[in-house]
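# Attaching a predicted model along with its sequence, questions to come.
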Amino acid sequence: MAQQLVERRGARAHDLTRTARMAAYGGFVFGPAATLWYGVLQRSIRIPSRPNVEILARVAADQCVFASTNLFVFLSTMAVLEGGDPRKKLQSTYVEALKKNWMVWPVVQFTNFMFVPLEHRVLVVNVVSLGWNCYLSYLNSMPSGAHIANATYPPDV
């Protein structure tokens, strides 16, 4: 989606290896980790007398622990799979991506934890992740520091 809808690369310029890296990360790292994580949140953060506080605590834990760690692992993994330097990738993109993450995901997760049963939360995240992963793929494909040199890139989510 990032290559065709955002970057408009066309079929001939489509990077299948990039698509495979993203699919592998989603299937082998993010999917299993998220499934486990939502169970941990459900069991570990319990404030029965204050359901809204419980949801806020889960959102805070999700964003401070899981989202920040997942973003770190994603950018590092992509750099390694691409033969690049994970430190450089993290230095050039992590903070900006984390800021964008915090613009999108707290609202999604609050809604998710408030209204969606545990067994369907990963599905909700996967649907929203279609757009989010386009952003991450786009961000990851940019040369180091390119988003700083041109403030319009990566695009605001």
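Happy to help now that I have it. Numbers count the residues shown, from 1 in each chain.
# Could you use CA atoms for every contact and neighbour count after this?
Will do.
# mind listing what's buried in the longest helix along the chain?
In the chain, ranked by residue count with DSSP state H as the criterion, the top helix is helix 86-115. Residues 86, 89-90, 92-94, 97, 100-101, 105-106, 109-110, 112-113 are the ones in helix 86-115 that count as buried (16 or more other C-alpha atoms under 10 Å).
# Closest to residue 49 out of the residues you listed?
residue 113 (16.1 Å; C-alpha to C-alpha).
# can you map out the helices along the chain?
16-25, 31-44, 51-61, 68-81, 86-115, 121-141, 146-149.
# can you put these in CSV and add distance to residue 5?
Listed next are the helices of the chain as CSV, based on distance: least, C-alpha to C-alpha, whole Å:
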stretch, distance to residue 5
helix 16-25, 14
helix 31-44, 24
helix 51-61, 30
helix 68-81, 21
helix 86-115, 19
helix 121-141, 9
helix 146-149, 19
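# Report the distance from the longest helix of the chain to the chain centre.
Relative to its chain's centre, helix 86-115 lies at 6 Å (C-alpha atoms, centre = their mean, to the nearest Å).
# Hey, what's the angle from that helix to helix 51-61? Just curious.
Here helix 86-115 points in a direction 170 degrees away from that of helix 51-61 (axes from the mean of the first three to the mean of the last three C-alpha atoms, to 10 degrees).
# and helix 86-115 with helix 68-81, angle?
Going by the same axes, to 10 degrees, helix 86-115 makes 140 degrees with helix 68-81.
# Who are the contact partners of residue 101?
The contact partners of residue 101, by C-alpha atoms under 8 Å, 6 or more residues apart in numbering, come to residue 67.
# Please compare the first structure with the one that follows:
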Amino acid sequence: MVTTGVLFATGDILAQAMFPHVDHLDNDNPEEHKDTSLWTTFHYPRTLRAMIYGSFFFAPISVMWQTRKLPLIKNPFIHRYRQIWPHSKIHFYDSTWRLSIDQLFMPSLVWIPLYNTVMTVLALHDNPLHLAKEKLENNWWRVLKASWTVWPAFQFANLMWTPVHLRIVAANLWSVGWNCFLSFVHNTKGHGKGSGKKLEELVDIETDDEEQTMVYS
């Protein structure tokens, strides 16, 4: 829980440090992009929310799933070959089956709904459950596709070669870069919706009203 919370907070700190945004930016005035006096200050409650989510929500479920449940799942289609195939081959087919279950069901049914619900509640939005439901209706499929562009290859390597007790740490380290990448794509002028770039269109999960424009030093 401590490790996951720290790494979630690290991802948010890096995102805020690398991509500071400007409130009420006039898109018709490009000079405002260079005016550092308009940059917002560091938003500590946002980092605290990330830490709380990582420590008290993501970590316990991840531990239960990654270390207690997922390793016990076996590929049912190779049952008759388990006594004759080498361990490395069996491990490959089991890991592939575990990857399929992990990527098909956990993001869609657990992680995306959980993140939307917890973060809207922690942010003390008015009627947070309604807002979470609205976000899921608008963004669930887009977020899921974004997840599939980054996580399957990593998770396959994680399942194949990382010891069970270190898989969550490895995933959390990977997610630091993933969170920063999403922050860049969603919140940098010229990226995301309308950019004409397929990858950016794919991973942009914000509505037009929620878009923020970022600036660089």
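Received it, and whenever you're ready, just let me know what you need. Being a predicted model, the structure only gives us computed values, none of them experimental.
# circling back: just the closest of the buried residues of helix 86-115 of the first structure to residue 128 of the first structure, please.
Looking at the buried residues of helix 86-115 of the first structure and their distance to residue 128 of the first structure, the nearest is residue 105, at 9.0 Å (C-alpha to C-alpha).
# what's the counterpart of that closest one in the second structure?
Under the alignment (TM-score structural alignment), residue 105 of the first structure maps onto residue 151 of the second structure.
# Distance of its match relative to residue 63 of the second structure?
18 Å (C-alpha to C-alpha, to the nearest Å).
# Residue 54 of the second structure too?
Distance, residue 54 of the second structure to residue 63 of the second structure, by C-alpha to C-alpha: 12 Å.
# now residue 40 of the second structure
Plainly put, residue 40 of the second structure is 36 Å away from residue 63 of the second structure if you go by C-alpha to C-alpha.
# of the two, who's got more company?
residue 63 (17 against 12; other C-alpha atoms under 10 Å).
# got the contact list for the counterpart of that one in the first structure?
Taking TM-score structural alignment, residue 63 of the second structure has residue 35 as its aligned residue in the first structure. Going by C-alpha under 8 Å, 6+ apart, residue 35 of the first structure touches residue 122.
# The equivalent of residue 89 of the first structure over in the second structure and residue 177 of the second structure: what is the separation?
Residue correspondence to the second structure (TM-score structural alignment): residue 89 of the first structure is matched to residue 135. Using C-alpha to C-alpha, one gets 23 Å for the distance from residue 135 of the second structure to residue 177 of the second structure.
# Next: residue 144 of the second structure.
Plainly put, residue 144 of the second structure is 17 Å away from residue 177 of the second structure if you go by C-alpha to C-alpha.
# before we move on, what about residue 62 of the second structure?
Remark: distance between residue 62 of the second structure and residue 177 of the second structure (C-alpha to C-alpha) = 19 Å.
# you'd agree residue 49 of the second structure is up against residue 122?
Yes: between residue 49 of the second structure and residue 122 there is a contact at 6.4 Å, judged by C-alpha atoms under 8 Å.
# So these two - more neighbours on which side?
Set side by side, residue 49 of the second structure and residue 122 show more neighbours around residue 49, with 21 against 16, by other C-alpha under 10 Å.
# Check the gap between residue 7 of the second structure and residue 13 of the second structure for me.
According to C-alpha to C-alpha, residue 7 of the second structure and residue 13 of the second structure sit 10 Å apart.
# show me what contacts residue 55 of the first structure?
Residue 55 of the first structure makes contacts with 110, 113-114, as judged by C-alpha under 8 Å, 6+ apart.
# and of these, the nearest to residue 8 of the first structure?
Proximity of these to residue 8 of the first structure (C-alpha to C-alpha) peaks at residue 110, which lies at 32.9 Å.
# what's near enough to touch the residue lying closest to the closest one once chain neighbours are set aside?
Using C-alpha to C-alpha, 6 or more residues apart in numbering and skipping residues adjacent in sequence, the residue nearest residue 110 of the first structure is residue 59, 6.1 Å away. Contact analysis of residue 59 of the first structure by C-alpha under 8 Å, 6+ apart lists 106, 109-110, 113.
# any chance of the residues you listed in CSV, plus distance to residue 63 of the first structure?
Formatted as CSV, the contacts of residue 59 of the first structure follow (distance: C-alpha to C-alpha, whole Å):
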residue, distance to residue 63 of the first structure
106, 7
109, 9
110, 11
113, 13
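# roughly how far out does stretch 70-79 of the second structure sit from the chain middle?
Remark: stretch 70-79 of the second structure is offset 27 Å from the chain centroid, using C-alpha atoms, centre = their mean.
# Check which residues of it are buried.
Buried residues in stretch 70-79 of the second structure (16+ other C-alpha under 10 Å): 70, 74.
# ok, now stretch 11-20 of the first structure?
Under the neighbour-count criterion of 16+ other C-alpha under 10 Å, stretch 11-20 of the first structure has residue 18 buried.
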